[in-house]
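1. Pasting the sequence and the predicted coordinates here, then a few questions.
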Amino acid sequence: MPNFSANIIYLFNEIDLIDRISAAAAVGFRAVECQRPYEIPPAVFRNLLDAHGMELALINTPVHPSWPHASGIATYPDRTSAFREIASSAIEYATSVGCPRLHVVAGKLDNNVNPMAAEETFLNNIVWAADKGRSLGVKILIEPLNANDNPEYFLTTAAQANALLTRANHDNLFLQYDLYHAGMNGENVIDGARTYLHIIDHMQMAGVPERNEPDTGTVNMLAAFDAIDVLGYKGWIGAEYRPSRSTAESFTWGNPYGIGPRAPSS
């Protein structure tokens, strides 16, 4: 059966971030993921996880405040020192909270950034992060984001990510495969999962194209979950969608997997 983690930036946003771990546990999730956990001290976050028997599956590197839509700085040749400072802090946070995966957010391309220089910078930075992460037990992941939602983003397809990982040839670098972004690219998400299974260490999902519940939209995500399970994928699939109604009412997709509001005990 697939294993789902609750993305607590997208889900349970009716309540404060610190309360979303318990909310996720209450509806049957065994793990959470959080792009921006840094407002919560790692010891506090870890205590909350332990109290509810939860894992923290994934966090992101902090994003650069000069970009309004959460883009990173890992592709900028003149910001290598700044990237390595924030990546080092993120790896240390992940270690402190017991999170085994860190998504290195790449960055955007603009007229001031040469694409070839951006690629070499990104490659050097992720290898550096992979070396540091390996020494502390943290895997480094890269994630393609579809160009429709993320214009000018450096990394947009799984094929591009695969080429970078092949060049890097590092045993602590992996692909974060988001079924939503793959679907938005017009890719067959099952074929993509099959093709890149050997480098995938985390997945995410949402309905295409509105990024709502996975049982909505033009891509049959429920069939994809079953197919991915048959492929033998044992990692987490992050529920990273925008509920079209309240979070509690959005889990019709999750009922077959034991996810959804529990009836009150009598």
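-> Done, it's in.
2. Going by C-alpha atoms from here, please, whenever you check contacts or count neighbours.
-> OK.
3. Contacts for the helix or strand containing residue 85, please.
-> Residue 85 belongs to helix 80-97 when assigned by DSSP states H and E. When contacts are defined by Cα atoms under 8 Å, 6 or more residues apart in numbering, helix 80-97 is touched by residues 42-43, 45-46, 56, 59-62, 73-74, 100-102, 104, 121, 125, 129, 132-133, 136-138.
4. where along the stretch 51-200 of the chain do the strands fall?
-> Along the stretch 51-200 of the chain, counting by DSSP state E, counting those that start in this stretch, strands occupy 55-60, 101-103, 139-142, 173-178, 200-205.
5. what helices or strands is the fourth one leaning on?
-> The helices and strands touching strand 173-178, judged by 3 or more Cα pairs under 8 Å, 6 or more residues apart in numbering; DSSP states H and E, are helix 115-136, strand 139-142, helix 158-168, strand 200-205.
6. Okay, one more to line up with it:
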Amino acid sequence: MMRIRFSANLGFLWNERPLPQAVRAAARSGFDAVELHWPYAVEPALLRQALAGSALPVLGLNTTRGDPEAGEFGLSALPGREKDARAAIDRALAYAAEIGAASVHVMAGKTDHPDARATFIGNLRYAADRAAPMKTTILLEPLNSHDVPGYFLTDNALAARLIGEAARDNIRIMFDCYHVGRSGKPVLEEFTAHRALIGHVQFAAVPDRSEPDHGHVDYATLLPALAESGYQGHFGAEYRPRGTTEDGLGWLARWR
């Protein structure tokens, strides 16, 4: 049986600890990698030291949200915000290079502006061109409209079309099983339809986004099926623990 590799998303897991300590906790708990949301308040050297000491790769991080107090959740599809969006892309790529992160998730943001699509494609091209010399992958992630109302990108089919229009080889889909399931779509069918463009997979229980050992999606069956289909990457545990992170990790030992 093939061994499935799991990544701890430290945006949700151990997020009460300083980030370097969270990295070490993930290593002690048996994760194979870590991934981040917005690590920018932490000096890259401190994080790099924790990663090296834990021997864990870091898979990726997000561009900044913009102004969360104003309800912003990404900038790259917002017409008129190109300067801010590209500054956020540059910052994310620079931080990724400092810590050795393999990818950057370019957050689209909330908008229904008619020019949003063209704006997002332009910014994706900018990000991909800047990332190419670094061998960094650019990810875009559809989010469900229950959790993030008004988000521009809610569908993997649209993500695939945007990648085609951007016409860059280093752009991929971050396929989040939780967001697909929460949108009411069959996860395995969606994955199969877009397999060639998927760069990373994340998961959490549907519909409550907690530990993945319950809910509407049977991950104990699904994740091995995705691996058997040819997906060779890590599976990112991006869920909100019901209690402490350690108390909810029984699934990790069982699914090994």
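-> Ah, there it is. Being a predicted model, the structure only gives us computed values, none of them experimental.
7. Any of the contacts of helix 80-97 of structure 1 buried? List them.
-> Buried by 16 or more other Cα atoms under 10 Å: 42, 45-46, 56, 59-62, 73-74, 100-102, 104, 121, 125, 129, 132-133, 137-138, out of those.
8. need the contact list for residue 242 of structure 2.
-> Residue 242 of structure 2 touches 210, 211, 248, counting by Cα under 8 Å, 6+ apart.
9. out of the residues you listed, which one sits closest to residue 6 of structure 2?
-> Residue 6 of structure 2 has its nearest neighbour among those in residue 211, at 13.5 Å by Cα to Cα.
10. That closest one -> structure 1?
-> With TM-score structural alignment as the criterion, the equivalent of residue 211 of structure 2 in structure 1 is residue 213.
11. Run a quick neighbour tally on that match.
-> By the criterion of other Cα atoms under 10 Å, residue 213 of structure 1 has 25 neighbours.
12. That one: what's its closest spatial neighbour, skipping adjacent residues?
-> Excluding the flanking residues, the one nearest residue 213 of structure 1 by Cα to Cα, 6 or more residues apart in numbering is residue 207, at 5.4 Å.
13. Spell out which residues sit in contact with that neighbour, please.
-> Residues in contact with residue 207 of structure 1 (Cα under 8 Å, 6+ apart) are 180, 213, 214, 215, 216, 217, 218, 219, 221, 241.
14. Quick one: which of those hold up in structure 2? List them.
-> Of the contacts of residue 207 of structure 1, the ones still in contact in structure 2 (both residues aligned by TM-score structural alignment, their matches' Cα atoms under 8 Å) are 180, 213, 214, 215, 216, 217, 218, 219, 241.
15. and the residues you listed, which are buried?
-> Neighbour counting over those (16+ other Cα under 10 Å) leaves 180, 213, 214, 215, 216, 219, 241 as the buried ones.
16. Nearest spatial neighbour of the counterpart of residue 12 of structure 1 in structure 2, chain-adjacent residues omitted?
-> When structure 2 is aligned by TM-score structural alignment, the residue opposite residue 12 of structure 1 is residue 14. Spatial nearest neighbour of residue 14 of structure 2, excluding adjacent residues (Cα to Cα, 6+ apart): residue 22 at 5.5 Å.
17. What about the one you found, how many residues nearby?
-> 22.
18. now do residue 113 of structure 2
-> Applying other Cα under 10 Å, we find 12 other residues in the vicinity of residue 113 of structure 2.
19. Which other helices and strands does the host helix or strand of the residue nearest to residue 14 of structure 2 contact?
-> Following DSSP H and E, one finds residue 22 of structure 2 within helix 19-28. Under the contact criterion of 3+ Cα pairs under 8 Å, 6+ apart, helix 19-28 of structure 2 touches strand 33-35, helix 44-54.
20. Mean deviation, the longest one versus structure 1?
-> Once the two models are superposed, helix 44-54 of structure 2 sits on average 1.0 Å from its counterpart in structure 1 (mean Cα distance after the TM-score superposition for structure 1).
21. Next, the buried residues of stretch 192-203 of structure 1.
-> Buried residues in stretch 192-203 of structure 1 (16+ other Cα under 10 Å): 192, 193, 197, 199, 200, 201, 202, 203.
22. on that earlier part again, between the helices and strands packed on strand 173-178 of structure 1, which gets nearest to residue 230 of structure 1?
-> Evaluated with Cα to Cα, these place strand 200-205 nearest to residue 230 of structure 1, the distance being 15.0 Å.
23. Quick check: the gap between the aligned partner of residue 94 of structure 2 in structure 1 and residue 185 of structure 1.
-> Superposed on structure 1 with TM-score structural alignment, residue 94 of structure 2 falls opposite residue 92. Distance check for residue 92 of structure 1 against residue 185 of structure 1: by Cα to Cα, to the nearest Å, it reads 34 Å.
24. Residue 174 of structure 1 now?
-> Computed with Cα to Cα, the distance linking residue 174 of structure 1 and residue 185 of structure 1 is 20 Å.
25. ok, these two, which is more surrounded?
-> A side-by-side neighbour count of residue 174 of structure 1 and residue 185, using other Cα under 10 Å, places residue 174 first with 23 against 17.
26. between the helix holding residue 85 of structure 1 and helix 115-136, how big is the angle?
-> 30 degrees (axes from the mean of the first three to the mean of the last three Cα atoms, to 10 degrees).
27. Can you point out the buried residues in helix 80-97 of structure 1?
-> Neighbour counts over helix 80-97 of structure 1 (16+ other Cα under 10 Å) mark 80, 83-84, 86-88, 90-95, 97 as buried.
28. Make CSV out of the residues you listed and add distance to residue 235 of structure 1.
-> Listed next are these as CSV, based on distance: Cα to Cα, whole Å:
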residue, distance to residue 235 of structure 1
80, 31
83, 28
84, 27
86, 26
87, 23
88, 25
90, 21
91, 20
92, 22
93, 21
94, 18
95, 19
97, 19
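29. Done for today, thanks.
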